[in-house]
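Peer 1: My questions are about this predicted structure, shown below with the sequence.
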Amino acid sequence: MNFNFQHTEERLDDLSLHKGRSGRRAAVTVLKVFVLFLVLAAATGGSIAFGALRGVISNAPDISSIDVSPSGYASKIYDSQGNVMETLVRAGSNREEVHYDQIPKNLVNAFVAIEDSRFFTHNGIDVKGIFRAAGVALTSGNFSEGASTITQQLIKNNVFEGGMEKNLGDRFERKFQEQYLALKLEENLSKELIMEYYLNTINLGSNSLGVQSASRRYFGKNVSELTLSECAVIAATTNNPSRYNPITHPDKNAERRDKVLRKMLEQGLITQPEYDEALTDDVYSRIQNNNSTVQGSARIYSYFTDSVVESVLQDLQEKAGYSQTQAYNLLYSGGLTIQSTMDPEVQTVVDEEIANLSNFPETYYTIVYRLTVEHADGTTTRYTESDLKKYFIKELGNATYRFLFNSDEEIEAALEQFRTAKLTAQDKIISESYTKTIEPQMSMVVMDQTNGHVVAINGGRGEKQGNLVLNRATDSTRQPGSCFKVLVDFAPAIDKAGATLATTYYDSPFSANNQQFANWWSSNYVGYANIRQGIAYSMNIIAMKCLMDTVTVDVGFEYAKNFGISTLVDSQLSGSGTYSDKVPSIGLGGLTYGVTNLELTAAYASIANMGEYQEPVFYTKILDHDGKVILDNTPKTHTVLKETSAFLLTKAMEETMKSDCPFEVVDPNIHETGQECYFEGMSLAGKSGSSTHNYDNWFVGYSPYYTCGVWYGYDDTYMFDGGQSCHKYIWKNVMQRINSGKTDIGFPGSNEIETAKICSKSGLLAIDGVCDKAEDTGVVYTEYFAKGTAPTEYCNRHTKVSVCTVSGMMAGENCPPDLCEDHIFLSIDKADYKEGEFTDDCKYLMPDGFLDRPCTLAHRLIDNNTHEEVTGEAPTDEYGNPVNPSDETGREQDPTSGVLTQYD
């Protein structure tokens, strides 16, 4: 090992314990080594010569190259507020360092009394102890009897790795080198620092290394708070941590604790009253109570801790150059300080909402099943949940059978039915077990979009069963559905392809790559709609036409990658063909593997961050045991979108969450898809998404402070009975709580934005008195544009025509003004219109040849009484149609006004 001089010198400076020994050290050392040699030579029959002695010494580690400071410290993860979030524990790694001045005097004295009574007076080896041990060795052959000082034990543990020699010769060599190095070590280190290192090193049972770890494990307190009785319990453990474990063998520990206290009394380290009080202390009841608490909070790490662990292990290898084994050992035994990004308050909110059963309309269970059966002929068969599912599909004759249970009783009944069907009387069950998973499942990620910090994460509903298990937020890839429209279709259209939020596409039947696409709401088609509407109403056809006509699949694919989506497939061979995500279905989130919640949330966070992508991170720094920075985890960043593009997308996504969208639609089923997520008092923007049959349900959105992504569905992609919105309400609950008390500062603005009054049916400048008077579902509204991209031409889809109210034809020269009214017709581009494909816009088309056939009637209104010509409107029937003449003279009387209409 390398001797950590820097660490040692710092500790010496802290304690001001440099020794002022004289030149007699060398003489004393030589004398003691000589005496030691004589004792050991005699004990081994005089067979070791002085030449061998020099060889043993020359083979000893150089005192300047050894490190006796403790190793195997527990690493700790801290949350963003500086609290210890988790202590990473594995066998031999949960050491927590304390300095000498933090250790109670009683604890030091307890170890001195039982382990090395002359520790503060000898110089590394105890000559009296050596002669006593030599006598035992000569008579019994046992070389371990009382010869080791605390200094020697420190060297044995931290230099010779515990003294695990395989034969007597190696053991003698190690023992001699250990004692030689103990003499040299005491010339370099103070007694206090040696004791500090020793007490931080020793194994004290129950996977506790060092007195601080043991104090927490047995008593739930810091070592500085230990009582005399508690100090004696810990000191009693070190002789044999398994045999004297105060949890598993309290009686044996109590016997040795009493011996420790008695030794302390005999050596004058405690008084008689202190001794008597310590003996009557019911310390073992406290130990058992604390053990129940520790066991009740078993070390099953949170999903966030799992994410930190995986991220640190990966970065130690990829960024710091450690091997996989080195990274693992460093993480669990290196005493690292890991500063995580977790916000404990946000994490608590996320966990509470996902754990709240009342947030979910339905609750089922799936199981992982294992059954091993031995047959009469000695063969064995192993069954799993797959066999169980196949059996019930066949038994019920239902290929869409959902392997879901309502209760434990239902599970047991199903297992009994399966066993009855599969097992015979001669079969013997070797083992059977199952574990439950609550369904449907959910995952959630919350990020601070300004710096890439993941502040909270939840990888699934129900009790977490272990460490580094499936984390649905980071490990599961699911189909993103319409959430991908913004990333692949609309973002590149606005950012690169010259489109604006006002750019229109024709919503009508559409197919591409031999695949037919449809909208989510019904078979109805709207007609012309723009990108803003495409986002607010999540219009599939608008998104697909935007991708195919404006963006191209290749560009959309590259934008998705630039948004941080790493699961995309460029081209991949398989047994059944070639897979690729460079296909039109990418525009609606139909992917080979899907996306993770973490990456999808980070993608939207980059829009919230004005187009700057921040790699999601779970920690900011890793410091080694001495406080030196190993890794500074500043997120990688790159620009995904222009600032103006991000601003415009946010403006459009604000509309998805409101119920007062200014656009009108004929189909009542069409609505803004994020209304359930909206709450007052904070600026919000986001996008919903769902896959075919609602297998996957998403909402990803943001406030000025946080970006939050939620996924909801069954692990086994079961279909929901109906539409699902509970994930949206949970998103709302979480975001409302974590944004509570914050000022609504609004989303970032841009100086490179202009506005214009637009007609939504053409995407061009609105014509006053025309576009705003149209009866179709278009509206005139104010739209935002990146400077220089606002249209300069006026609407070319609305046409105002004066229509004769009598004939219903374009007004002619004989039609008086009072018989004419303006009518606004909508035109459809020839490239968009197809015979037989009806859309809502078709209702407002100008009839063919309408402008070529003006009204030719000569109109006169004759008063029935005076027979004089008057002005006024022609009579109409109850449906508003002009009334036709009914008599031979072509005169019909209006019974209410007495006005007759003459048709000539």
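Peer 2: Happy to help now that I have it. Residues are numbered from 1 along each chain as shown.

Peer 1: From here on, just use CA atoms for contacts and neighbour counts.
Peer 2: Noted.

Peer 1: Would you map the strands across the stretch 251-400 of the chain?
Peer 2: Secondary structure of the stretch 251-400 of the chain (DSSP state E, counting those that start in this stretch): strands at 337-340, 364-374, 380-384.

Peer 1: closest one to Asn562 among those strands?
Peer 2: Closest of the strands of the stretch 251-400 of the chain to Asn562 is strand 337-340, at 25.6 Å (criterion: Cα to Cα).

Peer 1: What is the closest one packed up against?
Peer 2: The helices and strands touching strand 337-340, judged by 3 or more Cα pairs under 8 Å, 6 or more residues apart in numbering; DSSP states H and E, are strand 75-78, strand 619-623.

Peer 1: just how off-centre is the shortest one within its chain?
Peer 2: With Cα atoms, centre = their mean, to the nearest Å as the basis, strand 75-78 stands 18 Å off its chain's centre.

Peer 1: Return the most buried member of the strands of the stretch 251-400 of the chain.
Peer 2: strand 337-340 (a mean of 26; mean count of other Cα atoms under 10 Å).

Peer 1: put this beside the first:
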Amino acid sequence: MKYLKLFILIIICSAVLGTISVISLYFYIKPELPSVAILKDVRLQTPMKIYSQDGLLISQYGVKRRIPLELNNIPDGLKQAILATEDSRFYEHPGIDPIGVMRAFVNLVVTGEKGQGASTITMQLARNFFLSPDKAWMRKIKEAFISWHIEQVLTKDEILTLYLNKIELGHRAFGVGAAAQVYFGKDIGDLSLAQLATIAGLFKAPSTLNPISNPQRSLERRRVVLARMLDEGYINRQEFEQAASEDIQAKKHGAEIELDAPYLADMIYAEMVTRYGKEEAETGGYQVYATVTSKLQRLAQQATIRNLHDYDERHGFRGPLQQLWQLDENGETEAWNESQMREFLAEQPSFKPLLPAIVTRVEEQQIQVFTQQGQYLDINWDGLAWARPYVSDTRQGDEPKVAADIVTEGALVWVRFNDETDFWQLSQFPDASAAFIALNPADGAVQAIVGGYSFYQSQFNRATQAKRQVGSNIKPFVYSAALEHGFTLGSIMNDAPINQWDRKSGVVWRPKNSPEVYDGPIRMRLALGRSKNVVSVRLLRGVGIDNIIQHLARFGFNPDDIPRDESLALGSSSLTPMELATGFAVIANGGYAVTPYIIERIDNEFGETLWHADPAIAPPLNGEAQELMAQESTEGLTEDANATQHYAPSVISKENAFLTREMMTTAITGGGNWSKKTYWQGTGWRANNMMDRDDLAGKTGTTNDSKDTWFSGIGGNLVATAWVGFDDMSRSLGRTSRNQYLINKNPQKFNWMGNAMVGPEDGARVAQPAWIRFMREALDGVPESYPPVPEGIVTVRIDRTTGKLTQRTDHTARFEYFMKGTEPTQYVDDEEFIDPFEQDTPAQETEDIF
């Protein structure tokens, strides 16, 4: 009894001393302990994701991949696997597991090494947030105290949720949601038990136990996890055996990009960095929704790429990239084997839709190639015959007769699948560059944007960064200025050569039409539709350079980019495709200056909207909209003195916008009667041939020597601008000679705008086909949308030749629109009247050039 009392006393004293020691130690290190209250509002570093308007992932930015998940969105199987292997008594202990501590102590006594850390999930969370992973006594003590604090602040479910989302699991995957994507390319809810056990096995040592770096060790660890689940009663023996033997198909997966639009993604990334700073943008978990839809963006990219290939292929084949082997003097070869080809091609870049390939066999009119994907493809004559030799931008060689005229065995070439003709063909990376931009004219929302053939080859965004001369694309804005200064669609202009001595340069300036056809007196509507250069110059003279520049500034064009000489009437100004499309949006929406934008909204990682675009909009072109505008302007600023008006400013009258669009319409439809010799074609006639719509309006543009080609136009609810040219501004787009194979082989519909076209390259032949391809699909099923005639517009019947009033109702007359008060007041005299049917001069088509 004496010894028992002594033993009990020793235990009590030890307990008291231990408690005092623990309390003393706690207060000693308390100043060094972090506040765990921040865990209540912890914000995990999550990458920024960019989506299309319809929710397809475009890109992801940020080094750490993390997909934050609520606990109820994490499968029970994974939670059970984690608890079984990491902390089976998690819901029972207060953050420190006494049994685990004793087990670690016994292991230390027996082995003399700190092999087991006795860490609970709470302690691991404390280490991950606040401490280093070093195995030191003081770190373990701090870890225990912090864990106890955490248990006072957070619930068990909150701790487990943070733990599953915070921990690093290898290959830059943070949290179980990201791990599911990185290792299996799936959402966490779609994983099998075996895959869930594999992820649970990563928690012990992600760098050495992951199924990509160490598949065998990962397999062994998976079996351990499943065995612990079996011991804890979470699974039965059959489930254990099935999951332990399953082939989990693990490999590294990148972000699941559903819409590859890198130029758009790069623009949005830059805007987010401007808003939030680089670190915050990349780690704040922002989910950014673009204004583009996946359908329109894909259409724009496909149209731009196809159009560049059409241009490039009609100019000829520039030869293989390399000759890897060739015939020797005896006609024999030492061809590479398949292993050599695989190894070589694996190191070659690819630019969708182009694939690098090696020619392995050449027959009479067919070749066989071995592709980067390890496939042998046969390319028949349909995919080869286009490849006549490229000589220069203006010359092509003879058409090939056999495949050996084009390539030989051992040649490294590009191939691509032609969606329009449904076969594989020989190809090449286009030398020319392109850009495309489509806007909603009502509010400026970008509907599609393409900055070049491939972002991965060149990050220069030509849609927003390339200032190029616009050629005749400037003319609608010049004509709009003329309407402001008394000219009308029926005004008669003198389409005759101009010769002007320039005292400064000492030379004569002679602007020319292209082709050099001059029609004498011509109505202003026809002059724009047929892009008469000299008429544009005469209008500039009539309005005045200063007035023209002031008017162009209304469309958002920087006056500093506009030359103060008469060449501006022909498009010597340099603008970006985005600036040009924005200007045409003013014409399309009835005269309102909208601002382009690319972000519709920004959400946080939980889907809560943080910011939503609130653009100034152009009201619908009807009386109700005007009344609404007037009502809003008279209501005043009631709640917020700094509130902004949501309607875009009116920069030209709706009458001016209507008449300018009318002239652009006839640039596509033409007019008159062929049998009566009043018929004429506008420079954009191909759009009329390809699209059965009456609401199209557009304008071609070509600069000197065809260095820049454009087409801008309006259709339905869209405004779009296409540009094609060389990045090397000294190069001309040239001309092409007839390729009989292309003419015979291509479907007739593509002959109007595809690689079968011949002659000098210009806006109608080079840029317009991309616009047509895009608009034809984008507007499929979209109702025609033509603006109503404004109240300030009147319609009268005029004589086609003189623009004066007429009482005739035959082919010599037409109804024309005028601003009220500017309509003609005189009737055509018999002496002035001319019947084109009795004339010998046929109607002519005019292409435009500056």
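Peer 2: Sure thing, it's come through. Model, not experiment: these values are computed from the prediction.

Peer 1: Next, format the helices and strands packed on strand 337-340 of structure 1 as JSON lines and append distance to His727 of structure 1 and mean neighbour count.
Peer 2: Formatted as JSON lines, those follow (distance: least, Cα to Cα, whole Å; neighbours: other Cα atoms under 10 Å):
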{"stretch": "strand 75-78", "distance to His727 of structure 1": "30", "mean neighbour count": "24"}
{"stretch": "strand 619-623", "distance to His727 of structure 1": "28", "mean neighbour count": "21"}
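
Peer 1: would JSON lines of the ones you listed with distance to Glu783 of structure 1 be doable?
Peer 2: Listed next are those as JSON lines, based on distance: least, Cα to Cα, whole Å:
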{"stretch": "strand 75-78", "distance to Glu783 of structure 1": "46"}
{"stretch": "strand 619-623", "distance to Glu783 of structure 1": "41"}
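
Peer 1: of those strands, which approaches Thr717 of structure 1 most closely?
Peer 2: strand 619-623 (32.5 Å).

Peer 1: in structure 2, what residues pair with the closest one?
Peer 2: The aligned range for strand 619-623 of structure 1 in structure 2 is 599-603, by TM-score structural alignment.

Peer 1: what's the mean distance for that stretch versus structure 1?
Peer 2: Here the mean offset of stretch 599-603 of structure 2 against structure 1 after fitting is 1.2 Å, by mean Cα distance after the TM-score superposition for structure 1.

Peer 1: what helix or strand is Ala235 of structure 1 on?
Peer 2: Applying DSSP states H and E as the criterion places Ala235 of structure 1 in helix 228-237.

Peer 1: Ok, Ala720 of structure 2 next?
Peer 2: Per DSSP H and E: strand 718-725 holds Ala720 of structure 2.

Peer 1: distance of the aligned partner of Asp692 of structure 2 in structure 1 from Asp744 of structure 1?
Peer 2: Using TM-score structural alignment, the equivalent of Asp692 of structure 2 in structure 1 is Glu680. According to Cα to Cα, to the nearest Å, Glu680 of structure 1 and Asp744 of structure 1 sit 10 Å apart.

Peer 1: repeat for Asn513 of structure 1
Peer 2: From Asn513 of structure 1 to Asp744 of structure 1 the distance is 46 Å (Cα to Cα).
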